[in-house]
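Asker: got a predicted structure here, sequence first:
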Amino acid sequence: MRRFFNSNFGTWASLDARTSICEETAKDTPDIQEDRKDRNMSIPRQSVTSQPDSFAHITLAGDDQPATRPSSQIPRILHQTCKNETVPEIWADSQKSCLEAYSDYEYKLWTDELAREFLSAEYPWFLETWDNYPFPIQRADAIRYFVLHHYGGLYLDMDTVCHKPFPMDQIDNGILDNSLFQATLPTGITNDIMISTARHPAFASAISLLPTFHRLTRLWARLQPYAAIMISTGPLFITLATADYLYGEASLPSPTVQVINQTDLTPYITDLQTATWHGTDAHVLKWLADKPLIWFVLGAVGVVGGIYVLNKVLLFLYRRVSLIIVSVVGFVVKATKMCLGEWVVAYRLSNKWQLWK
């Protein structure tokens, strides 16, 4: 059983490792395989305890021995993404607040151009998928997984207002692989804010699955953009990829994926939720989300409509099959009559020939 700590409830959650949540998974890329070979998983046993403070549950303990690894595992790097270096006015203040809050961090603004150059140098196998994404937000989603896998650090959306820096000393727990996600409904975790050590296997799982999920959604992405984006690169994707990693790993003494409630992050950040990528389909689905009566009516209409259409299809097929059967039987009867008629004529002619002789 693979375990992770859910700070929303202050309890341990378990995932059964017998089956994988992703039936079709992409093969590990060479850099991920090499990364796994280099890992030394013989680390001190540690545990995580739940305490009232937002980040207080992330502590060092276990076997009465201090961790032998460095106290700072998560790189002090702040990652953000933007189409180009000209940040839209709607995000100017929020970006400034984060630059001030994390003034002692290295700052990386990943533009479309820089992102592609980075992938070309470090993950060239992904360029085909990258270039074929139909929506820019899919590239903005994907690059954050790659840079966290490669560099580690903190990722924040551009519409995030920073009040004060996260207590990284408390988040750091001395284990080799460590990550923190924010809980969200209904998917599980969100990709708006992510904290991770470099080469975390959860992000290795994510980047290896990106091409697979692109193939699953590319044929209908234009018809339902919101659902396609959520599944191929968005919050639902990272939830499934992280769960797939947890399902596939043996039980370790320390949790490598930690989830924190949005309310616990209020002292540190405010999400403006500009959602500039949302289209009409997204707004309709969000409007319907808290209206169960409408869903019931739509479901009932769908069932009745489905039965009506099925009835029409079956009736059409019945008529066509009936016509085909009648035509075949008629042809057989006609052919039989013709054959019998020719035989009778031949027989009579034969008899006349015998009489003449």
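Answerer: Received the coordinates, thanks. Residues are numbered from 1 along each chain as shown.

Asker: rest of the way, CA atoms for contacts and neighbours
Answerer: Noted.

Asker: between the two ends of stretch 248-255, how far is it?
Answerer: Distance across stretch 248-255, first residue to last, is 14 Å (C-alpha to C-alpha, to the nearest Å).

Asker: do a quick rundown of the strands in this structure.
Answerer: For the chain, the strands defined by DSSP state E occupy 2-6, 11-15, 77-81, 106-110, 153-156, 160-162, 179-184, 188-196, 257-260, 269-271.

Asker: go through those strands and name the closest to Tyr347.
Answerer: strand 11-15 (84.6 Å; C-alpha to C-alpha).

Asker: what angle separates that closest one from strand 2-6?
Answerer: On the basis of axes from the mean of the first three to the mean of the last three C-alpha atoms, to 10 degrees, strand 11-15 is oriented at 140 degrees to strand 2-6.

Asker: and strand 11-15, what's buried?
Answerer: Using 16 or more other C-alpha atoms under 10 Å as the test for burial, strand 11-15 gives Leu15.

Asker: gap between that strand and the chain center?
Answerer: Mean-position distance between strand 11-15 and its chain equals 21 Å (C-alpha atoms, centre = their mean, to the nearest Å).

Asker: tell me what that strand is packed against?
Answerer: Contact here means 3 or more C-alpha pairs under 8 Å, 6 or more residues apart in numbering; DSSP states H and E; on that basis strand 11-15 packs against strand 2-6.

Asker: list just the one of the strands of the chain that sits closest to Met230.
Answerer: Nearest of the strands of the chain to Met230, taken as C-alpha to C-alpha: strand 188-196 at 10.2 Å.

Asker: so for Ala243, which of the strands of the chain sits nearest?
Answerer: Closest of those to Ala243 is strand 11-15, at 8.1 Å (criterion: C-alpha to C-alpha).

Asker: before we go on, here's another structure to hold up against the first:
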Amino acid sequence: MRLRSLTALLALLSIVLLVGVVVPGVLRFVHMFGAHPGPALTQEEIEAAYNSTRGEKTRPQRIPKIIHQIFHNWKDPGNESIPSDWDEVRATCKTHNPDFEHRLWTESASREFIAENYPWFLKTYDGYKFPVQRIDSLRYFLILKFGGIYLDLDNGCSRDLLPLLYYPSFLIDGGKGTLSNNIIGARPGHPFWQLIVDSLIPWSFYYILPYFTIHYASGQWFVTAIWNKYFSRMPADVDEEDNIYRVMMDMGEGGARWVFFTQGRGGSWDNWDNYFFSYIGNVMVPWIVRNVLWFPVVGAVVFGGLYWLRGRSVRGMKGYKVVADMA
């Protein structure tokens, strides 16, 4: 009896763990690849809104004229000269935005910034297993502290970025899968980036594989999960200063036209599992969310309907008895 009771208890605990922890965790993970809450704008809409109010002081500029970019040469430590193609891409932003402050954060300058302004994070910063995680986390602290616009070095500018400065904060939505952290902007001290910074240590785990760890501990999966959390807490009458926008940058066919940015060579942090899981994350999971996850719901409805009809048939057989087979 004791063994049977122990088995039943373990079974009950397993069910509780499955229902209370595993299933919600899986649902939260899958939810990151679905539709995202919060306001979205195409680059054309941002351009049109700026042109319609040009010369009129109807909207305040919220984001300062600073462009942050980061270069950590982990393949050749100590060499702070960026590759020529990235330097050319970076030059496009200087050309189109000559009155902006352009800051390039090297590895030594980055660590000094964290040590001076956020010493409580230095142990986590130094302890990241993959160097790109330091770049991921650093951009959040820079935007929180100084405000401005952050761009990856493989993103350039095709025109001036002034129209983007009239929004309190923004990041990029590629239209498929999770949100992106390759281009972000904000006023200093924006609460979304404060929540991002506060969440870095609690999310700082090794998730078995490099791709999972980079994306889920500090990268775009992490940003998307915190985005969902931020909007779940946001009141309906949110102050515009605390709002944050998704700027649509779908590179696929039929996507909204690009106005402000260009795309160059990326892939500087790819690991052995990156291409495989990138395909799963950007293509397979969104397809499953759109086309497969509703199957169990339909199945449950169909099964429930058949079960209900069968029950009606049995209840309708009043006055009859089931006679045993005499054969």
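Answerer: Cool, the structure landed. Computed from a prediction, not measured in an experiment: that's the story for all the values here.

Asker: on that earlier part again, closest one to Pro134 of structure 1 among the strands of structure 1?
Answerer: Closest approach to Pro134 of structure 1 among those is made by strand 77-81 (17.8 Å; C-alpha to C-alpha).

Asker: circling back to that earlier point, in a markdown table, list the strands of structure 1 along with distance to Tyr318 of structure 1.
Answerer: Shown next, in a markdown table, are the strands of structure 1 (distance: least, C-alpha to C-alpha, whole Å):
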| stretch | distance to Tyr318 of structure 1 |
| --- | --- |
| strand 2-6 | 54 |
| strand 11-15 | 49 |
| strand 77-81 | 58 |
| strand 106-110 | 60 |
| strand 153-156 | 59 |
| strand 160-162 | 60 |
| strand 179-184 | 50 |
| strand 188-196 | 47 |
| strand 257-260 | 56 |
| strand 269-271 | 58 |
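
Asker: which one of those lies nearest to Arg348 of structure 1?
Answerer: In terms of C-alpha to C-alpha, the element of these nearest to Arg348 of structure 1 is strand 11-15, at 87.5 Å.

Asker: what range in structure 2 matches that closest one?
Answerer: Using TM-score structural alignment, strand 11-15 of structure 1 lines up with nothing in structure 2.

Asker: tell me the contacts of Ile90 of structure 1?
Answerer: Asp159 (C-alpha atoms under 8 Å, 6 or more residues apart in numbering).

Asker: same thing but at 7 Å, please
Answerer: Residues near Ile90 of structure 1 by C-alpha atoms under 7 Å, 6 or more residues apart in numbering: none.

Asker: also Asn271 of structure 2?
Answerer: Neighbouring residues of Asn271 of structure 2 by C-alpha under 7 Å, 6+ apart: Pro210.

Asker: ditto for the one 3 residues further on
Answerer: If a contact means C-alpha under 7 Å, 6+ apart, then Asn274 of structure 2 has Tyr211 as its contacts.

Asker: select, out of the strands of structure 1, the one closest to Ile325 of structure 1.
Answerer: Of all the strands of structure 1, strand 188-196 sits nearest to Ile325 of structure 1, with 55.2 Å by C-alpha to C-alpha.

Asker: that closest one vs structure 2, average distance?
Answerer: Strand 188-196 of structure 1 differs from its equivalent in structure 2 by a mean of 1.1 Å after superposition (mean C-alpha distance after the TM-score superposition for structure 1).

Asker: my read: Thr242 of structure 1 touches Ala204, true?
Answerer: No: the criterion here is C-alpha atoms under 7 Å, and Thr242 of structure 1 misses it with Ala204 at 9.5 Å.

Asker: structure 1: matching residues for stretch 304-324 of structure 2?
Answerer: Against structure 1, stretch 304-324 of structure 2 falls on no residues (TM-score structural alignment).

Asker: residue in structure 1 matching Leu153 of structure 2?
Answerer: That one, Leu153 of structure 2, aligns with Met158 by TM-score structural alignment.

Asker: now do that match against Trp220 of structure 1, distance only.
Answerer: Taking C-alpha to C-alpha, one finds Met158 of structure 1 at 28 Å from Trp220 of structure 1.

Asker: that older thread, between Thr242 and Ala204 of structure 1, who's got more neighbours?
Answerer: Ala204 (26 against 21; other C-alpha atoms under 10 Å).

Asker: report the central residue of structure 2.
Answerer: Thr224 (2.7 Å; C-alpha atoms, centre = their mean).

Asker: not counting sequence-adjacent ones, nearest residue to that one?
Answerer: Leu179 (5.5 Å; C-alpha to C-alpha, 6 or more residues apart in numbering).

Asker: tell me the contacts of the aligned partner of that neighbour in structure 1?
Answerer: Under the alignment (TM-score structural alignment), Leu179 of structure 2 maps onto Ile189 of structure 1. Applying C-alpha under 7 Å, 6+ apart to Ile189 of structure 1 gives the contacts Phe181, Gln182, Ala183, Pro235, Thr239.

Asker: quick check, nearest of the residues you listed to Trp277 of structure 1?
Answerer: The closest of the contacts of Ile189 of structure 1 to Trp277 of structure 1 turns out to be Pro235 (C-alpha to C-alpha; 13.7 Å).

Asker: isn't that closest one right next to Asn191, touching?
Answerer: Yes: with contact defined as C-alpha under 7 Å, Pro235 of structure 1 reaches Asn191; the gap is 5.5 Å.

Asker: so what does the residue nearest to the centre of structure 2 match up with in structure 1?
Answerer: Per TM-score structural alignment, Thr224 of structure 2 is aligned with Thr239.

Asker: stretch 269-287 of structure 1: end-to-end distance?
Answerer: Terminal residues of stretch 269-287 of structure 1 are spaced 26 Å apart (C-alpha to C-alpha).

Asker: Met158 and Trp220 of structure 1 - which one has more neighbours?
Answerer: Between Met158 of structure 1 and Trp220, counted using other C-alpha under 10 Å, Met158 has the larger neighbour count: 26 against 11.

Asker: my guess is the more buried one contacts Lys96. True?
Answerer: No: using C-alpha under 7 Å, Met158 of structure 1 is not in contact with Lys96; the gap is 9.8 Å.

Asker: can you get me a residue count around Lys83 of structure 1?
Answerer: Count around Lys83 of structure 1 with other C-alpha under 10 Å applied: 18.

Asker: so who does it touch?
Answerer: By C-alpha under 7 Å, 6+ apart, Lys83 of structure 1 lies in contact with Thr111, Asp112.

Asker: let's see that with 10 Å instead.
Answerer: Lys83 of structure 1 makes contacts with Leu109, Trp110, Thr111, Asp112, Glu113, Leu114, Ala115, Pro136, Ile137, Arg139, Ala140, as judged by C-alpha atoms under 10 Å, 6 or more residues apart in numbering.

Asker: good, wrapping up.
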